[in-house]
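Peer 1: Test case, fold it:
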Amino acid sequence: MLRTSFSWLLLPLLAFVVAACCGSVACDDRERNADTLFFKFAPSVTPQEISTVYIVRTFTPNPNTVPAPTSLTPVRDTARLISNPISPSTNDTLSIGNNTPFVATANRKLNAYTYEIYTLNPADTTGKTKALSFTVDNILLEGGFNDEDGCCTYYKNTKKIIDLDNGDVPIVGLNLTSKGTERRYATLQP
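Peer 2: Below you'll find the model as predicted:
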């Protein structure tokens, strides 16, 4: 009887010790950019060409989903990114994540959309208003949860593949899967 009572008292004490250990560990936000797609403009692109960049995301409902969507009209959102004149060295990169530059909608991840990245050319008199234009589609994301330190569980991306089309030479199956904290960039080459 004494052994049973002792076991019941030891169990909550053990749980408290383990909780105190995990409670003292700060969980950082490693998963915040796990699925994020990173892009870098080619060195041949001038800062003037990318002073304002537009990103359009398009969601096209699948008619075969259950329940069927009320509308099959594609839904488009546009984000306008303006360069920072104080720090021009950081203006040649951009990222598309689950929550940036667009707000997450209906629990969809970024792979539910296609994206168009473009800049305007207002000085062109030939009627071509887009100076640079890129399409990102067929985004394949895979990942899972990883318990790295025993107390915090993190989402870890294990596959990040896209198709990138600049109109001239489309790149199919571009692998942007990162290892550790590195970032792999897709080059936006005009």
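Peer 1: From now on I want contacts and neighbour counts done on CA atoms only, so please keep to that.
Peer 2: Will do.
Peer 1: could you pull out the helices for this structure?
Peer 2: Using DSSP state H, the helices of the chain run over 2-23.
Peer 1: hey, which strand is longest across it?
Peer 2: strand 130-147 (DSSP state E).
Peer 1: Could you list every helix and strand that that one packs against?
Peer 2: Here strand 130-147 touches strand 114-120, strand 153-165, going by 3 or more Cα pairs under 8 Å, 6 or more residues apart in numbering; DSSP states H and E.
Peer 1: Following up with a second sequence; could you model it the same way so I can compare the two?
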Amino acid sequence: MMRKLSAWLLGLLVATAVSACCGSVSCECDDTLEDAIYFQFNLADSLGATGFRSADVDTVVVVRYPYVDPLVQLPPNAPVVPNDTTRIIRSRALTAKPIVLNTTAPFTAGGGRKLDAYKYQLYVVRHFPGTATPPETIFYSLDSITLAGRFLGDGCCTCYQNEGKKLRVTRAEKPSTTGTIVDVTTAQNEEPKPVVLSR
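Peer 2: Purely as a prediction, here's the structure:
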């Protein structure tokens, strides 16, 4: 009986010590953007062959398509997940800022599906002021998104940390295997590496 009481008191003492430690520490993970991918348009060469003017990228249309693995045979009655479209309108002063693509931005989370459960298309319209040339719509396909990460804990807090972010970027209307695989993985506490889109 004394043995059980001693074990119970020891367990209570340990639990109290741990809760006192964790109770005095605020748990702020700030991990909501760990898997986010950032895009910027090449404004540095706005007058050259590969850049954009601010007016070309002040409105960006983003379309999200559910990714379906071509090797997986879906049942005939599988529910169809719809495409989502959003238009991002920015002031000229903000066109140099990155556009954030995340599980919850610019779209809402879709039934627990993460960023890598979709493929995306970005549309911008390039203008030719002072000429008779009609505007040109430029497409970027963003697919084959792969994310790697893990949860790290210190006994009181458990936070998510991304350890790998890659995607394929194709300057084309439809996804293609000829696109460029871009690795935007960053080390902990590093600034995000944006994907720079040129025309």
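Peer 1: re the thing from before, would you mind giving the helices and strands packed on strand 130-147 of structure 1 as JSON lines with mean neighbour count and distance to residue 95 of structure 1 added?
Peer 2: As requested, these are exported to JSON lines (neighbours: other Cα atoms under 10 Å; distance: least, Cα to Cα, whole Å):
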{"stretch": "strand 114-120", "mean neighbour count": "20", "distance to residue 95 of structure 1": "11"}
{"stretch": "strand 153-165", "mean neighbour count": "19", "distance to residue 95 of structure 1": "14"}
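Peer 1: Please tabulate those in JSON lines, including the columns distance to residue 70 of structure 1.
Peer 2: Listed next are those as JSON lines, based on distance: least, Cα to Cα, whole Å:
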{"stretch": "strand 114-120", "distance to residue 70 of structure 1": "20"}
{"stretch": "strand 153-165", "distance to residue 70 of structure 1": "29"}
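Peer 1: Minimum distance to residue 9 of structure 1: which of those strands has it?
Peer 2: For residue 9 of structure 1, the closest of those is strand 153-165, at 28.8 Å, according to Cα to Cα.
Peer 1: For residue 186 of structure 1, give me its contacts.
Peer 2: 38, 39, 40, 174, 176 (Cα atoms under 8 Å, 6 or more residues apart in numbering).
Peer 1: Mind doing that once more with 10 Å?
Peer 2: 37-42, 93-95, 162, 164, 174-176 (Cα atoms under 10 Å, 6 or more residues apart in numbering).
Peer 1: filter these to the buried ones?
Peer 2: Among the contacts of residue 186 of structure 1, those classed as buried by 16 or more other Cα atoms under 10 Å are 37, 38, 39, 40, 41, 93, 94, 162, 164, 176.
Peer 1: could you dump the residues you listed to CSV with distance to residue 8 of structure 1?
Peer 2: Shown next, in CSV, are these (distance: Cα to Cα, whole Å):
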residue, distance to residue 8 of structure 1
37, 51
38, 53
39, 57
40, 59
41, 63
93, 58
94, 56
162, 55
164, 60
176, 51
